[in-house]
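can you look at this prediction? I've put the sequence above it.
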Amino acid sequence: MPETGDAWLGRVVAGRYQVTGTIGQGGMGTVYEAEQLGLERYVALKVLHPHVAKTPGAVARFQREAQLMARLKHPGAVHLFDHGADGDILYLAMERVFGLPLDEVLETYGQLEVKAAVELTARVLDVLEAAHDLGMVHRDLKPSNVMLVGELSAPTVKVLDFGLAALVHEEPQARLTGSGQMLGTPAYMSPEHCRGEPPDGRADLYSVGCLLHELLVGQPPFGDSPAVEVMSGHLYRPPPPVRQLRPERGIPEALEKLVLACLSKEKALRPASARELASRLRESLAPPPLRGEGKKQERTQPPPVPPPAPSPELLARPVGVIEPEDSTHSHGITTALAVAGYRVVPCREDASLEGLHALVVVPRSDQAQEEALALASTLTTRPHAPPVLLCGSGEDFSLMSRAVAGGVYDYVPLPLDPTDLARKVGRALRSRR
């Protein structure tokens, strides 16, 4: 039985749920194990954190979770038994699922066989198909939200935690997380989710692509880098092909193409539905057809090609830099760009932006990053504004997400990596036709 280290052990909620242990904690609440008195069954009792209940929209999201769970009836979804309030305590009483979260399975037993990884992913898609048919989007699909129940050789899959779920056809004013507000797990977030755009089912399919990538190669597409770099990868960088990363796994070419399709930056290029993706995943494991000369040999994947060096024409385009005169806080942005060969133009906040092809904004100090964000967002709306890049702390996920939602072209983490800065400025210059 799970242990609990707080005062909830033995507490009776709503007169019928006696807490016996703690299952886990999340951003919105704690999930306890509880016995439903009179029925002698165990339930998972999710209780909203008191401090969270005071934040705008949190209570509404919690109540919405109950409504969504009640509508979703699928063997792979957790069933809701009850919900309500006990004084100022909001709770959900759900099916108690006994099993292993997928992240713990991977940590304990290592990687799954390719066939098992595909079948598990297809079963997750079966649950998402039922949710999408109701107009629901999960928005936080990741290994810890996939539970394997029963024998690991042939487990039943349960998809947990629809707490961030949204309805595709809600009116904008009814979207409880709000435009531009980041909720989710960066390693598995779609580009449109990173930008704070309204979701649809194809955002979940991107997350499925991240999940399958991890099952096949051992990590999500953009690894365990800082959150700001992971989000930048989702927004701008091509995902690494799984066959290049793990050639010894014998991953079929058709499966690699499906993973890359799921991870397309443009959602229109992803599979059309969870149903279609599940079908194509299972088909990807079928052996290739026989040809007259025998079975077609798998083509050797060429090695990755490094990005081309900036052309002289690109290097001639002016790059504006707004940075503090104090060299302590300039972070060497101008120097790094000059060394890379770019034509740097020092700028002031009130100067005209006409003629610039990119603009880099550097905070006046480590304490002035919010001020720099406000300036960068304002500059994006100015006449003749080029792509604007904002420099900021590599540990500040909130700053990066708000910058992207506010129209900033890219985010440059500090301390500075000169190669990363040159690459991102080059990409901004190429986007300025």
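Cool, got the structure.

contacts and neighbour counts: CA atoms only from here.
OK.

tell me what the host helix or strand of residue 400 is packed against?
Using DSSP states H and E, residue 400 maps to helix 397-405. Packed against helix 397-405 by the contact rule (3 or more C-alpha pairs under 8 Å, 6 or more residues apart in numbering; DSSP states H and E) you find helix 191-194, helix 227-236, helix 369-379, strand 388-393, strand 410-414.

distance from the helix or strand just after the second one to the middle of the chain?
Stepping forward along the backbone from helix 227-236, the first helix or strand reached (DSSP H and E) is helix 242-245. Relative to its chain's centre, helix 242-245 lies at 21 Å (C-alpha atoms, centre = their mean, to the nearest Å).

helices or strands next to helix 242-245 in the packing?
helix 201-217, helix 253-262.

residue 118 against residue 281, yeah?
Yes: under the criterion of C-alpha atoms under 8 Å, residue 118 makes contact with residue 281 at 6.4 Å.

dropping in the other structure now:
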Amino acid sequence: MLRPGDQFAGYVVDRTLGRGGNAMVYLAHRQSEPAVALKILTDEHRDPAALERLRREFDIASGLHHPHIAAMFDRGPDWLTMQYVDGGNATALASLADKLSALAQIAAALDYAHGAGVVHCDIKPTNILVAEDFLHIGAVLIDFGVAHVVDEQCPPMAARPSHVQASLPYAAPELLTGSPPSPATDEYELACTAVELIAGAPPFTAATPMGLFDRHLHHPPPRLSRKIDWVPRAFDSILAKAMAKRAEARYQTCTEFVTLITRALT
């Protein structure tokens, strides 16, 4: 673990930002350049799979240039530097208007990525960072480590909880059954994220991974209008389509989904 003032790969560490599942993240700078987020895999997470995920995160995101996708700057075998966003993740947003704005910005980023042949496959509130100056900078999407590249030849993910490379509370049914992801996969996960931002919890909860599997595969989405008095029934219908079990039954774009829920809630 690095401390303020330590040097790493030409960067000076300013402070620790946090720890993820397999990495430490620091605020760092190099000479007179702007501060960056320095992500370093921890010693116990430098196995080939983790190193490959970090490489993919950098390489895929480096090819995407959008104001609401975190910019990548530099990398080594077990580290990378990326755009620093100073306001925490999307759960830090207080107002409904800001939450809907963040969802719209991420929807636009996803639609752009889909146009470039990239499906993120791990949309969740903690992968959406927000700036303190939210009005001018807004929300930024991070972590393309398990992203699917449409033209890339790779084996399907095994349909077992320990092998699903996505976050189970938000995982689209097709990810759980080993089917190829598509832009509709990100739409499903964005819909789960929207539910959490609006209701305070993801749409499905369960005591075990298999319980979450079952809910995503077989249970209808929650009807928030029955739980939150200011949510109209129209929202339930929109959510049901965005979270349809069959990918082809969902909306054509993420922006279409977010536009509709924004109209329903405002």
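That came through, no problem. Predicted model only: the values in this text are computed from it and were never measured.

what range in the second structure does the helix holding residue 400 of the first structure sit on?
Per TM-score structural alignment, helix 397-405 of the first structure has no counterpart in the second structure.

pull out the buried positions in that helix.
Using 16 or more other C-alpha atoms under 10 Å as the test for burial, helix 397-405 of the first structure gives 397, 399, 400, 401, 402, 403, 404, 405.

against residue 422 of the first structure, how distant is the fourth one?
When distance is defined by C-alpha to C-alpha, to the nearest Å, residue 401 of the first structure is 21 Å away from residue 422 of the first structure.

repeat that for the second one.
Taking C-alpha to C-alpha as the criterion, residue 399 of the first structure is separated from residue 422 of the first structure by 21 Å.

what do you get for residue 79 of the first structure?
Residue 79 of the first structure is 51 Å from residue 422 of the first structure, by C-alpha to C-alpha.

kindly report the same for residue 60 of the first structure.
44 Å.

how about the equivalent of residue 227 of the second structure over in the first structure: what's its closest non-neighbour residue?
Aligned by TM-score structural alignment, residue 227 of the second structure pairs with residue 245 of the first structure. Counting by C-alpha to C-alpha, 6 or more residues apart in numbering, residue 245 of the first structure lies nearest to residue 217, which is 6.7 Å off, once chain neighbours are set aside.

what's the local residue count around that neighbour?
21 (other C-alpha atoms under 10 Å).

what do we get in the second structure for it?
So residue 217 of the first structure corresponds to residue 199, using TM-score structural alignment.

same deal with residue 62 of the first structure?
Residue 62 of the first structure maps onto residue 54 in the second structure, by TM-score structural alignment.

neighbours of its match, how many?
Residue 54 of the second structure has 26 neighbours, counted by other C-alpha under 10 Å.

go on, residue 167 of the first structure?
The number of residues near residue 167 of the first structure, taken as other C-alpha under 10 Å, comes to 21.

which residue sits closest to the residue mapped onto it from the second structure, ignoring its sequence neighbours?
With the correspondence set by TM-score structural alignment, residue 167 of the first structure lines up against residue 149 in the second structure. For residue 149 of the second structure, ignoring the flanking residues on the chain, the nearest one in space by C-alpha to C-alpha, 6+ apart is residue 118 at 4.7 Å.

show me what that neighbour aligns to in the first structure.
Under TM-score structural alignment, residue 118 of the second structure pairs with residue 136 in the first structure.

correct me, but its match touches residue 163?
No: under the criterion of C-alpha under 8 Å, residue 136 of the first structure makes no contact with residue 163, lying 11.4 Å away.

of those two, who's got more company?
Neighbours per residue, other C-alpha under 10 Å: of residue 136 of the first structure and residue 163, the larger number sits with residue 136, 24 against 20.

now residue 370 of the first structure. Nearest residue, chain neighbours left out?
Residue 370 of the first structure's closest residue in space is residue 399 (C-alpha to C-alpha, 6+ apart), at 7.6 Å.

how close does the residue positioned nearest the centre of the second structure sit to residue 165 of the second structure?
In the second structure, the centroid-proximal residue (C-alpha atoms, centre = their mean) is residue 123; its distance is 3.0 Å. As defined by C-alpha to C-alpha, residue 123 of the second structure lies at a distance of 12 Å from residue 165 of the second structure.

show me the longest helix that occurs in the second structure.
helix 96-115 (DSSP state H).

superpose on the first structure and give me the mean offset of whichever helix or strand comes after it.
Once helix 96-115 of the second structure ends, the next helix or strand along the chain (criterion: DSSP H and E) is strand 118-119. Once fitted to the first structure, strand 118-119 of the second structure is off its aligned match by 1.3 Å on average (mean C-alpha distance after the TM-score superposition for the first structure).

contacts for strand 118-119 of the second structure, please.
For strand 118-119 of the second structure, contacts defined as C-alpha atoms under 8 Å, 6 or more residues apart in numbering pick out 60, 110, 113, 147, 148, 149, 150, 181, 182, 183, 185, 186.

can those go into TSV with extra columns for distance to residue 129 of the second structure?
Compiled in TSV, the contacts of strand 118-119 of the second structure are given as follows (distance: C-alpha to C-alpha, whole Å):
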residue	distance to residue 129 of the second structure
60	18
110	14
113	17
147	18
148	21
149	23
150	25
181	24
182	23
183	21
185	20
186	17
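
okay then, goodbye and thanks.
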